[in-house]
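Peer 1: sharing a model that was predicted from the sequence below.
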Amino acid sequence: MSEAEEATTAQAPFDGHDCDLILCSTNGVNFHVFKLILWLMTTRAVFKHKFTLPQSEFQEDVSSVPVIHVAESSTTLRSLLLLCYPAATPTFDNLDDAKAVLEAAKNYDMQAALNRAGDLIIAQFLSDHFLDLYALSCQFGWEHHAQTAATRALEIKDLGRPSNGFNGMRDITALDYHRLLVYHYECGLAAQEVGDSLSWLGPSYRDMQMWRKCSCRGSGVRTRQVADVGTSTMVPWFDEYLILSGKELLARPCESTLLESESYNRAIIKAVECNDCGSTVVKSMDRFRALYIAQVKKVVATVRLREAF
């Protein structure tokens, strides 16, 4: 800001005239604040260094309130201060703005503001930026947020291929990325195993079409453990469905995989070609898929992101 330019005053709650300190952003916006709040939110050493400069280094406005020029833009500074003030919650226009606030909180050693910002950023951006948020969580040591973001990353098919790169990879170590890949793979294995043994099925399985005698049941089809009654031979189209859906889950171990499965539609098409299966297959498969999804979610939830060394 040139000397000819006049600073503007920030919007409430940073426009009060009873303040005892003014922070001026890089784009010339004055934030009227209270030293006590800044003192409470940061360490004494940082407060002394950042906000109690020698009097000769201060500028003063017409009301003789000290003015300190800081390195943050007004957008970043406002969000940071809102994190410090009680009963105030910022929202971020985009993830880059949120990252700038995190860096500012780190710079001023405002740990409480940093943790609060992490919670807000996860809540606001998780649905669209879970890989970048995984990277951020690793960068700032938020293991619980890293687990949340890693779980959402299960929606990515074949995670680890070059097409699955993301901006946040610049900010994390190879070890943190490896942790994510291992977690994704272990969840895939756990999900795939659900279809290999159906011992988790309850009594409701008994009246489903895939265990009834029908004209399409042949020899050479695999048997599986079913509920608590021992092994059972599958009808061919259902056996194929379990094999193919297991491969799909290995690559993408999440609920959406089963809801969007091509193998499901293929099984239905083959089943309706059988005079015995065709009349009830849709109802039976809908019921089975709901149980299948619930069990996959259950076993995947037991897999945890490995701790950093």
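Peer 2: Great, that's in hand.
Peer 1: going by C-alpha atoms from here, please, whenever you check contacts or count neighbours.
Peer 2: OK.
Peer 1: which other helices and strands does the biggest helix by length in the chain contact?
Peer 2: When the chain is scanned for its longest helix (criterion: DSSP state H), the result is helix 174-196. Under the contact criterion of 3 or more C-alpha pairs under 8 Å, 6 or more residues apart in numbering; DSSP states H and E, helix 174-196 touches helix 143-152, helix 236-251, helix 281-300.
Peer 1: give me the buried stretch members for the next helix or strand after the second one, please.
Peer 2: Pointing back at helix 236-251 there. For helix 236-251, the succeeding helix or strand toward the C-terminus, using DSSP states H and E, is helix 255-259. Using 16 or more other C-alpha atoms under 10 Å as the test for burial, helix 255-259 gives Glu255, Thr257, Leu258.
Peer 1: could you dump those residues to TSV with distance to Asn265?
Peer 2: Output for those, formatted as TSV (distance: C-alpha to C-alpha, whole Å):
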residue	distance to Asn265
Glu255	16
Thr257	13
Leu258	11
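Peer 1: one more to weigh against that first structure:
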Amino acid sequence: MVTLEFILDGPYTSACLHPIPHTISPYSHMMESCSDSTPVSPPFNDPDADLIIRTSDGVDFRVYKLIMKQASPVFREMFTFPRGSQLNNSVVEVAERSRVWDYILRMLYPVGRAPSAPDPADYWPLLEAAKKYDMAGVREAVKHAMMVPAVLKTDALMTYALACVYGLPDAARAAAKASFQPWPGDGRPPLCIPEMQCMAVMAYHRLSRYRWACVEAATACAESSDLFRSETRWNGKSNVIHWPEWITALQKSTKCGARCPPSRAHKDSGLRAYIDDYIDRSIKSLRVEPSGQVVATTDAIGPILKAANVCFDCSQKIGSDAIVRFANVYAQRIDAAVAMVTLEFRLDGP
């Protein structure tokens, strides 16, 4: 009895279904006004300021035209109109809320406290304002805030959606890789977030294809024999087989009994069968999250330690440090393989 949820989404715009008014030109919000408004803290309550920016929630920011002209080509153009013109008045009513303009102005002003990192809920209106008023500095600041690891860990999909709409390829690629953690590939799809309603279907499709390619690269690395490959070296008398150090520490001893069978997949390596089991489990984990960190966790390597303790010789010869070292090398190989996969990025905004 499963039914498809159907919603008429309408035409795509960069400000769809968001509390930013559809009219994005600041010119239409300019007018002389003497109405009451909410005061603000310094330095935006300067009585000598020659411009008031009045937000949609009724907050007045008293600023200087000179600063706004330097920060925004849009504001510079406003102030080129003849004195007395509607577009050269002392009050500019804008569509954004006060918390958005508080962040913008604290970035622009040479005095006062620097703005703290914006709340993720403000990324969208800040990026839209940066686009509307052509403020490259605000755009870059929001981009860097979105790429902080703590933000990517919890809001990767939101970051990816906004990066695709506002042309931020670095943020899109970082978010695409981070999106594997909060949304395992075989788990329940994430709830729809508002920002997804502005993301083009093709952007989401590219994210899905990128994840699939990363899974293919990670599992191909796991299934490859390169990790267990030996080298033939001349020792001055004859050719001898040389194994990497992380392999020799795990090789099967002649004293190991029937309870510790040799590797089935890598018979010439001298490894034990529980290494095969570890690789098989890791492949399943990599299909959920194609990242090296999933193969080096305590849960991942714990069964190897338990299996090694079953064999008396293994329990004496193999220490946990050898197993951890092997898992870390394995994880590095996987991450290197996944890093070779690139996300196709296109600007999907209008």
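Peer 2: Nice, I can see it. Everything quoted here is computed from the prediction, not taken from an experiment.
Peer 1: TM value for the aligned chains?
Peer 2: Once superposed, the chains reach a TM-score of 0.81 (TM-score structural alignment, normalised by the length of structure 1), with 295 aligned residues with a C-alpha RMSD of 3.2 Å.
Peer 1: thinking again about what came up before, ok, which of the helices and strands packed on helix 174-196 of structure 1 comes nearest Glu307 of structure 1?
Peer 2: Nearest to Glu307 of structure 1, of all these, is helix 143-152, at 8.0 Å by C-alpha to C-alpha.
Peer 1: residue range for that closest one in structure 2?
Peer 2: On the basis of TM-score structural alignment, helix 143-152 of structure 1 is assigned to residues 169-178 in structure 2.
Peer 1: over to stretch 284-295 of structure 1?
Peer 2: Under TM-score structural alignment, the match for stretch 284-295 of structure 1 is residues 322-333.
Peer 1: wait, what's in contact with the residue mapped onto Glu93 of structure 2 from structure 1?
Peer 2: Residue correspondence to structure 1 (TM-score structural alignment): Glu93 of structure 2 is matched to His69. The neighbours of His69 of structure 1, taking C-alpha atoms under 8 Å, 6 or more residues apart in numbering as the test, are Leu23, Cys24, Ser25, Thr26.
Peer 1: any quick ChimeraX command for the buried ones out of the residues you listed?
Peer 2: ChimeraX command restricting the contacts of His69 of structure 1 to the buried ones, with burial defined by 16+ other C-alpha under 10 Å:
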select :23,24,25
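Peer 1: mind checking which of the contacts of His69 of structure 1 are in strands?
Peer 2: Among these, DSSP state E puts Leu23, Cys24 in strands.
Peer 1: out of the contacts of His69 of structure 1, which comes closest to Leu82 of structure 1?
Peer 2: Closest to Leu82 of structure 1, out of all of the contacts of His69 of structure 1 and judged by C-alpha to C-alpha, is Leu23, at 13.6 Å.
Peer 1: isn't that closest one right up against Ser73?
Peer 2: No: using C-alpha atoms under 8 Å, Leu23 of structure 1 is not in contact with Ser73, being 10.8 Å away.
Peer 1: give me the most central residue, structure 2.
Peer 2: Centroid-nearest residue in structure 2, with C-alpha atoms, centre = their mean: Ala175, separated by 2.2 Å.
Peer 1: which SS class is the closest residue to it other than its chain neighbours?
Peer 2: The spatial neighbour of Ala175 of structure 2 that comes closest, neighbours along the chain excluded (C-alpha to C-alpha, 6 or more residues apart in numbering), is Ala156 at 4.8 Å. Following DSSP: H, G, I helix; E, B strand; the rest coil, the label given to Ala156 of structure 2 is helix.
Peer 1: counterpart of Ala156 of structure 2 over in structure 1?
Peer 2: Using TM-score structural alignment, Ala156 of structure 2 sits opposite Phe130 in structure 1.
Peer 1: tell me the contacts of its match?
Peer 2: Counting by C-alpha under 8 Å, 6+ apart, Phe130 of structure 1 makes contact with Ala149, Ala150, Arg152, Ala153.
Peer 1: how about those residues in JSON lines, adding distance to Ser56 of structure 1?
Peer 2: Formatted as JSON lines, these follow (distance: C-alpha to C-alpha, whole Å):
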{"residue": "Ala149", "distance to Ser56 of structure 1": "48"}
{"residue": "Ala150", "distance to Ser56 of structure 1": "50"}
{"residue": "Arg152", "distance to Ser56 of structure 1": "53"}
{"residue": "Ala153", "distance to Ser56 of structure 1": "53"}
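Peer 1: which one of those is nearest Asn107 of structure 1?
Peer 2: Using C-alpha to C-alpha, Ala149 is the member of the contacts of Phe130 of structure 1 that lies nearest Asn107 of structure 1, at 24.9 Å.
Peer 1: mean per-residue distance, the strand or helix carrying Arg99 of structure 2 to structure 1?
Peer 2: Assigned by DSSP H and E, Arg99 of structure 2 belongs to helix 98-108. Superposing on structure 1 and averaging over aligned pairs (mean C-alpha distance after the TM-score superposition for structure 1), helix 98-108 of structure 2 comes out at 1.8 Å.
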